[in-house]
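> I would like to see how this sequence folds:
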Amino acid sequence: MTSEPRAAAQRAEVLISIVLPVYQVEDYLRPCLDAIAGQSFSAFEVVAVDDCSPDGCGAILDEYARNDPRIRVVHLERNVGLGEARNAGFERTRGEYVWFLDSDDWIADEALAAIAGRLASSRPDVLFVDYARVLPSGRVESNPRRHLLSEPPPPDVLDLRSRPSVLQLMMTAWNKVIRRDFLADLGLRFGRGLYEDLPVTYPILMAAQRIALLDQVCYFYRERREGAITATVSDRHFDVFGQYEKIFGFLDDRGAAVEEFRAQMFDRAIWHYTTIIEDPGRVPAARRREFFGRMAEHFARFRPPGYSYPPGARGTKFRLVERDAFRLFSTLLPANRIRLTSRQTVARAVGAGRKTGRRARTAPSLLYYHMHKRLPIDDGLAVYAAYWYRGYACNPRAIYEAARELAPEVHGVWVVRKDAVDSLPAGVDHVVAGSLRSLRVLARAKYLVNNVNFPHSVSKRRESVHVQTLHGTPLKAMGLDQQRYPVGAQDMNFARLREHSARWDFTISANPLSSEVWQRVYPGQYELLETGYPRNDRFFRAGPEEIAGIRADLGIAPGQTAVLYAPTHREYAAGSEPLLDPSRLAAALGPEYVLLLRAHYYDVDGTGAAAEQGGNGKARVVDVSAYPVVEDLCLAADVLVTDYSSIMFDYANLDRPIVVYAPDWETYRRTRGVTFDLMEQPPGAVATTEDQLIEVFRSGEADAGASAKARAEFRRRFCVFDDGHAAERVVRRVFLGETL
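Here you go, the predicted structure:
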C-alpha cells in the first residue's frame, strides 16, 4: 500500500483528532483526559503535546498513553507556547476533523458522539459547538451568546455571508471542530504569543463554504485561573497586533474571494484593541500610550476604502483611535464611562485638544460627572431611583419615606425623567435625569438606592453604598439564569450584568425563594437583607378609611367587587394580541363588578389612564395602566387575576383571592424559564381558557375551600418576611449601621 492510500485508510478509522497542548496544568490534566477517554464514541485519537512542562504533566501523559492506544504523546524539547504546540500537534493528526482543546478544560459526556452525528449529517468545513463557563467557585454558567447557535433556526449548513452573527461567537479554537484537509490547504497556523487563535479562527470562517452549528454544550471552559496570562498585566498583550496583521495578510493573499469581509475584520480588530486597552488589568500603565499609538497606526494602515464608523459609543471610540487621541480617550471613555452623544461633539473635543497642545477640553456635561467624582463624597446625601427613572415608586419610595423619619440627617434626592416630574408628591427633592445636577448628586452621594441598575456610567465609588432593592419575587428566570432562554434575554449583556451586581453593597430579599435565586443569578459580595419588601409595608398599615378613599378615587361604588387584572410582559409574544378579552370577562361578571386593567409597564403605550363604562349589564372596565402606585390598586382590589407576574407574591400579603389565568404556561415556561412549577403550587384557582376563568367567578371557586387552602400554603412559602416593618429594617441596617 502506498503512503497516500495508507494515510487515507488511517483517517477513515479516525474521524476526530483531538490536539491537546499541555503546559503547567498538572492539577487539571487528569480530569481532562478522563473526560475524553470516557466517551462512548471511539473513532478518535488524542495528540497530546507536552510543551516542555516543568511539572508532572509529561509523566501523566505517558501514563495515559500506555493504557490507551488512542493517545499519542509528543514531548517538545523546549517551551514554544500554546500556538506553536497546537501547530506541532496538528502536523501529527490523522483524523478527518481536528478539535483543538485546552488541557485545563474538559469535554462534556457524549460530546464526541453528538459532534460525530452532526459531522455526518452536514459534512462542514467548520462546526461550532456550544460551551459552558465554569467559575472559580465551581458554578457553571451558560454561554451568554448561545442563542446565536439556534436563533433563528439555522439551516443544515451555512456560510459567513448568510450568517454574519457567528462572528459574535467566541473566536477560540476549542469551540470549533475543523475539517483537517480544509485547514491544511489554507496553510493557516496558530500564532506565537497571546491571542494565538485569531490567525486561524477568523480566516477559516471567511474561507469556509460549509459552516454548521451544534446547539449542545460539548465543552466546559474553566474561567481564567489566578495568574493566567490573558488576565495579567503584561507587555505580551502587544502580541494582538501581530495576530491581526496575519488576518489582514490572509485577506490580501486571498483577494476577491474574501474581500467582502475586510470591513468586518477591521471592525473586529479595532473593537478588540479598545477592549484590551480599556481593561486596566492587561497593558502596563507605562506602555498604554504606546499601545494606543499602535492602534492608531493599524487604523490608518488597514482601514478599508469607503469605511463607515459603527453607530453609538463604539463609533465614538473608533474616531478617537483614528485621531490617536489617547488622552481624550482615557479621560472620556474608560474613566467615567459617559457616552459621547454626537460626532460634532467628538470632532470639537478632538480639535480643541489639538489646538491646545492635546490638552483635553470638551463640553462641560461630558466631564462634569467625572470631575465631581474627584470631590469628597457627601455622607449626608442619598440618591433614589426606580424603574429606569420612571418616577417615585416601589421599594426605593418606601425606603425614602422611612429614611426621612429615621435618618433625617441624610437628604434624599430622586432622579426622574422629565415627563415624571409632575407626578412627584410635594416636597420630594428631585433632579431630571441627564441634567448637570443629576450628574453631581450621582457622583457625590454616599447612598444610591434603586430597584434596577443605574446606568453603567454611574460607576462605583469605594466609599459609596449601593442598595439594589430589585422589584419582584422571581417566578420567571432572572439574571444569569436568562442565558438559557434567549427569547427572554434579548439584548442582555451578561458581562455587564456581572459588573453591575459586583457594585452592590446590599440586596433586598422578599422571601426565601428570592434569597436563593438572587445569590445565584446576581454574583457579588453584597449583603443580602432578608427584610421583606419595603413596598409591601403599606399592606399592613393601610386602614379601612384609606382603602375606601382609594376605591372612591377609582370610581368603585360601595358594594362592588373590584377585580384587578395584572398580566406580565411576554417577550416571545411582544406586539401580539392580548390573551384575555376584557369586554367578554366584563359581560360575564356583570354590574356587581369593576374590572381594573393593569398592563405591564413594558406594554403601556403612554396614553394615560382611561375609564370605559360598560353597558348592557356589563361590569365597568377601568384602564389603570398609568396609575402611578400599584400598591393602591392592590389595596383597592377584592380579587387579583394574574398570570406569571410577581404581583401575586405581594398581593398574597393581603390574604385575598388570587386567580391564575395561564393560557400559555408551557410556552412561557419554555421560552422565559421559571423557578418553580406554578401549576403545581398556585396561590389559588387556575384557569387556562377564558371560559374556565369565567366559570371560576360564576362558581365561587375563586375563594372556595381548595383555593383558600392553596393561598394559605402560598403565603406560608412566600410571605414570611413581610410584616409592615421592612423599610425600617433596611434604613436601620444601611443608613444607621445597626445589626438586624
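
> CA atoms for contacts and neighbours, from now on please.
OK.

> ok, longest strand in this structure?
Ranked by residue count and defined by DSSP state E, the top strand of the chain is strand 211-222.

> and it, what does it pack onto?
On a contact count with 3 or more Cα pairs under 8 Å, 6 or more residues apart in numbering; DSSP states H and E, strand 211-222 meets strand 106-107, helix 111-122, strand 126-134.

> moving C-terminal of the helix or strand harbouring residue 595, what's the next helix or strand?
Element membership of residue 595, judged by DSSP states H and E, is strand 593-597. Using DSSP H and E, the helix or strand that follows strand 593-597 in sequence is strand 610-612.

> Please give the structure of this sequence too, so both can be compared:
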Amino acid sequence: MPRFSVIVPAYKVQAYLHACLESVLGQSCPDLELIAVDDCSPDASGAIIDEFAARDTRVRAVHLPQNVGLGHARNAGLEHATGDYLIFLDSDDTLTPDALRAIADRLKETSEPDVLVYDYARTYWSGEAVRNQFAAQLTEEGPAPFRLDDRPGLLKVLMVVWNKAYRREFIEREGFAFPPGYYEDTPWTYPVLMSAETIATLDRVCVHYRQRRHGSILGTSSRKHFDIFEQYDRVFAYIDGHPELAHWRPVLFRRMADHFSTVFVRRGRLPRGSRAAFLRKARAHYRRYRTPGAPVPFRTRVRHALVRLGVHRTYRLLSLASHLEGRALKLTRSLLRTARGAMLQLHYRLQLRLPLRADRAVFSSYWGRGHGCNPGALESAFRSFAPHIRTAWIAHPEHHHTVPPATRRLRPGTAAYWTALARSKYLVNNVNFDRRLIKRPGQIMIQTQHGTPLKRMGLDLQDRPAAARDTDFAELLRSVDKWDYVLSANRHSTLVWERVFPSSYTTLEYGLPRNDVFQRATSADVTRLRQSLGIPEGTVAVLYAPTYRDYRRTQRPTLDLDRVLRHLGPRFVVLARAHHAYETPLTGAAASSSGRLIDVSGHPSIESLCLASDALITDYSSLMFDYAGLDRPIVIHADDWEAYEAARGTYFDLRAFPPGAVARSEDELIDIFATEHWRGSRSTQLRAAFRERFCPYDDGRAAKRVVRRVVLGETAGLPPFIPLAERQPVPSAAAARPVAPLTTVPPPGGPVTETL
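Below you'll find the model as predicted:
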C-alpha cells in the first residue's frame, strides 16, 4: 500500500501534462502511486500518460471511453486508489520539489489527520509566482490536529480540492464523491472540512497553480457557469442531512453570495445575454438559503446587495460611481504629491543659499536601506576618530532600528532630508544620491562602492543590454562627476573604477571599511553571533549568498538547499542569504531540514553573518572578496557561468582563478563537502593566492585611514598596512574542531573530484 495516491485527470492539456507528471514522479518521497485519468481527451494527453506508465511502474493509466468532466474523472481515479492518503492535482499544475516529503512529515507530526491543508502559489506565464494571500491561515502554531470549529479561518483559503491531502479511509467511510459540472470542488471541500474530525495545516507552498493565458475552464465563457447554483444546492442539502453541522449555515450562506458575485463580475465568464438570468437565479438562491449571522465586510456589501436584489443596471451604476470616485481620489493624490514635491524642491533651493555646515556628515547605503556596508563602517569611524562631526543616516522607516542611537535618522524625501543634503559638508554613499542633488562648492562626496568587481560595471555595460537595461549613461557620468573620493580594496578595483567611472576624483586604495571588523572581532563575538542566529553548537555553519542574474526576469535560487543538507547530514547548517532583488526566500517554506536551514536574508549585517559562519558558498557575488579576508573556506557554485558571462560579463574567469573549490553542479557541490575538499590543502592554496591579489589592504584600519585623510587632512603618517602574513583574523568556530568525513550516500552520478 503506497503512502500517497496522486490523482491527475487530463483533458486537452498536452502542453502542460509532462511537467505535471514529472513533478510527481520526481518527488524525493517515492512512496506513491500516480493515477493519471485520460478523460477521453482529443489531443495527445492519453498517449503521454501511456508513455509515463510504460517507463514507471508507479503510474497507472486510466482511459475513459467518453468525456465525463473533471469531477467524474476524479471519481474514476478514486476507484483505483490504494494509498493511505489521496492527493488531487490538476494536470496543468505542478507539485513543488520535496512537497510530498514535507506533507508526509507533517502528517506524521500531527498524528495522521483526516485532512491536511497546504499552501499554493499562482504562477504566471511571465514567470511571476504569487503566494496565496491567506497563507497566514495555514500557520502551524497552536495545537494540531484540530476541528474546523477551532480554526474557521481556514474557509478563507481557496476552496479547491488540490491544496489538501485526504485520508482515504475517511473519504471512503463518509462516501464523498465529486458531482458533475463546473465548480465541482464546492460540494466536496465544504462537506469534507466540516465533517473531518481531525485537520492539520502545512505552511509550505506545495502546488504551483498555473494561471493560463487561455484555455482554463473557469476562464471560458459558457452557460455552464450556471452549474454553480446546483453545486450550492448540494452543499446545503448535505447540511440539511447532517443537523450537527447546522451552525455552519450562516458562513456558507455568505460564502455562496461571495461566490455568485465573483462569477458575475469576472469578465468573460457569462455569455452575452445571460447575465440578467444569472442574477435572477442568484437572487432566488439568496432568498432560499438566507441565514444571517456571518458578518459581511463593508467593501463587499455592494456585491451582496447585487445578489440580494438581482438588479443588473443598478449594480452597473454603482460600479461606475465607485470607479469615478476612485479616479477622482487617484487624481487628487497625484496633485497633492506634485504640490508636495514642488514645495520640497523650493525648500531645498532655499537651503542651498544658507551656509554649509562643516561639522555635519550625512550617510546612506543601498538606496535607503539600513546602517551597514562601507558607509556604515565609515559613519562609526567618523564618530570615533572625528567626534566633532555630527552624523546623520538616510534610511526608510523600516530600517531605522539599525541606525545607532547617536546618529540622527533621516527619512528620504522629507524636508530634513533635503536640508541635510544641502548643508552637510560630507556626503557618503555606496550608490549615487538623488539625481536632483546639487553639489555645492566645499562639499566632499565619498563614493565607497560596495565590493570588488567581478562582474562588469559602469560604462562597460554599454554593450550588455541585459545588464544595463534602461541605464542612462549620460546621467550616470553626471553623478560620477560629483564624486571627490572613491574607495578601493585593491589594484584590480582601482583600475576598473577609474576606467568605467571616468572623472577627476581621487582614488583611496586603502581597503574596504566594512571588512575592518574581520580583523577586530574576537572568538567571543563569533560565539555570541552564532547563538543569536540559533546555530547549534558543534555544527558547521555554511553561509549561502548567491548574486543577481541579469538574464533572468525573476530571481530564484539555483540550489536545492534542503536536498544538500539531507546529503551532508546533521553536522551542517546553512545560513541562506538572498540577494535583495530576490522575490522569494532561498529557504522556500521547507520544514524537512529540522531547523538546519536558516533564512538570514533580513539580517541587517552581512559582516556578522560572515563572522558566524565557517564557510561560504556563493556563485559570482563580490562577497567572496570580502570573505577571503577572513581566511575561511570558500566554495564557488558556478553552474551557469556561460549564461552569466554572456549576459553580464566579467573581468576574469573565476573558474581559472577561484578562491577555493569550484562546483559546476549541485551534485559536485555536495561531493566537495562530503569529501572534505571544501577545506582541503588545495582549497587553502587557492584561497591564499586569491587573498594576496584581492585583500592586500584589508587589515582592519581602512576606515581610520579614510577619516584621517579626508576629514582630518592628514596625508602623511597614516596607519601602515599590516602584511598578510602578520594578520590574525578571528578563526571560525569549526577551525579548531576536526570534522570526520561523511558517510552519507553519494549524490546521483557518483562521487566527483575537486574541480579547479
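
> I'd like to know the TM-score of the two chains after superposition.
The TM-score (TM-score structural alignment, normalised by the length of the first structure) is 0.53; 478 aligned residues with a Cα RMSD of 5.2 Å.

> where exactly do the strands run in the stretch 551-700 of the first structure?
561-566, 593-597, 610-612, 620-623, 639-642, 658-661, 685-687 (DSSP state E, counting those that start in this stretch).

> Could you dump the ones you listed into CSV with distance to residue 61 of the first structure and mean neighbour count added?
What follows is those, written out as CSV (distance: least, Cα to Cα, whole Å; neighbours: other Cα atoms under 10 Å):
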stretch, distance to residue 61 of the first structure, mean neighbour count
strand 561-566, 61, 23
strand 593-597, 67, 24
strand 610-612, 74, 12
strand 620-623, 70, 22
strand 639-642, 60, 24
strand 658-661, 59, 26
strand 685-687, 60, 22
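
> Need those in TSV (columns: distance to residue 729 of the first structure).
Converted to TSV, those look like this (distance: least, Cα to Cα, whole Å):
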stretch	distance to residue 729 of the first structure
strand 561-566	29
strand 593-597	33
strand 610-612	38
strand 620-623	35
strand 639-642	28
strand 658-661	28
strand 685-687	34
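
> what about those strands, which gets the closest to residue 394 of the first structure?
strand 561-566 (16.0 Å; Cα to Cα).

> Which elements pack onto the closest one?
Short answer (3+ Cα pairs under 8 Å, 6+ apart): strand 561-566 of the first structure packs on strand 593-597, helix 630-636, strand 639-642.

> on that earlier part again, possible to save the helices and strands packed on strand 211-222 of the first structure as TSV with mean neighbour count and distance to residue 235 of the first structure?
Putting those into TSV (neighbours: other Cα atoms under 10 Å; distance: least, Cα to Cα, whole Å) gives the following:
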stretch	mean neighbour count	distance to residue 235 of the first structure
strand 106-107	23	29
helix 111-122	17	37
strand 126-134	22	27
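
> The ones you listed: which one's closest to residue 699 of the first structure?
Among these, the nearest to residue 699 of the first structure by Cα to Cα is strand 126-134 (49.9 Å).

> Go ahead and measure how far the closest one is from the middle of the chain.
18 Å (Cα atoms, centre = their mean, to the nearest Å).

> So what touches that strand?
Here strand 126-134 of the first structure makes contact (Cα atoms under 8 Å, 6 or more residues apart in numbering) with 115, 119, 140-143, 146, 149, 175-179, 204-205, 208, 210-223.

> hmm, which of those are the buried ones?
Burial by neighbour count, judged by 16 or more other Cα atoms under 10 Å, picks out 115, 119, 141-143, 146, 149, 175-179, 204-205, 208, 210-223 from the contacts of strand 126-134 of the first structure.

> Check the gap between the counterpart of residue 88 of the second structure in the first structure and residue 47 of the first structure for me.
Residue 88 of the second structure maps onto residue 100 in the first structure when the alignment is built from TM-score structural alignment. Plainly put, residue 100 of the first structure is 10 Å away from residue 47 of the first structure if you go by Cα to Cα, to the nearest Å.

> again with residue 82 of the first structure
With Cα to Cα as the criterion, residue 82 of the first structure and residue 47 of the first structure are 14 Å apart.

> how about a markdown table for the helices and strands packed on strand 561-566 of the first structure, with distance to residue 87 of the first structure added?
As requested, those are arranged in a markdown table below (distance: least, Cα to Cα, whole Å):
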| stretch | distance to residue 87 of the first structure |
| --- | --- |
| strand 593-597 | 65 |
| helix 630-636 | 63 |
| strand 639-642 | 59 |
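
> Using a markdown table, lay out the helices and strands packed on strand 211-222 of the first structure together with distance to residue 680 of the first structure.
Output for these, formatted as a markdown table (distance: least, Cα to Cα, whole Å):
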| stretch | distance to residue 680 of the first structure |
| --- | --- |
| strand 106-107 | 36 |
| helix 111-122 | 34 |
| strand 126-134 | 30 |
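
> where do the helices sit along the stretch 151-300 of the second structure?
Remark: helices assigned in the stretch 151-300 of the second structure by DSSP state H, counting those that start in this stretch are 168-174, 186-195, 227-241, 249-265, 275-289.

> For residue 368 of the second structure, find the nearest of the ones you listed.
Residue 368 of the second structure lies closest, by Cα to Cα, to one member of the helices of the stretch 151-300 of the second structure: helix 249-265, at 40.5 Å.

> so stretch 185-204 of the second structure matches what in the first structure?
Under TM-score structural alignment, the match for stretch 185-204 of the second structure is residues 197-216.

> corresponding residue for residue 240 of the second structure in the first structure?
Aligned against the first structure by TM-score structural alignment, residue 240 of the second structure finds its counterpart in residue 252.

> Please report how far that match lies from residue 206 of the first structure.
Distance, residue 252 of the first structure to residue 206 of the first structure, by Cα to Cα: 13 Å.

> Neighbour count for the two, which is higher?
Ranked by neighbour count (other Cα atoms under 10 Å), residue 252 of the first structure and residue 206 place residue 206 first, with 23 against 14.

> Can you pull out the residues in contact with the strand holding residue 595 of the first structure?
Under Cα under 8 Å, 6+ apart, the answer for strand 593-597 of the first structure is 556, 560-566, 582, 586, 619-625.

> how about a cut-off of 10 Å?
Contact with strand 593-597 of the first structure is made by 554-557, 559-567, 582-583, 585-587, 589, 609, 611, 613-614, 618-625, 633, 636-641, as judged by Cα atoms under 10 Å, 6 or more residues apart in numbering.

> got the contact list for the residue nearest to residue 94 of the second structure when sequence neighbours are not counted?
Among residues not flanking residue 94 of the second structure along the chain, residue 20 sits closest, at 4.7 Å (Cα to Cα, 6 or more residues apart in numbering). Residue 20 of the second structure makes contact with 8, 13, 89, 90, 91, 92, 93, 94, 95, 208, according to Cα under 10 Å, 6+ apart.
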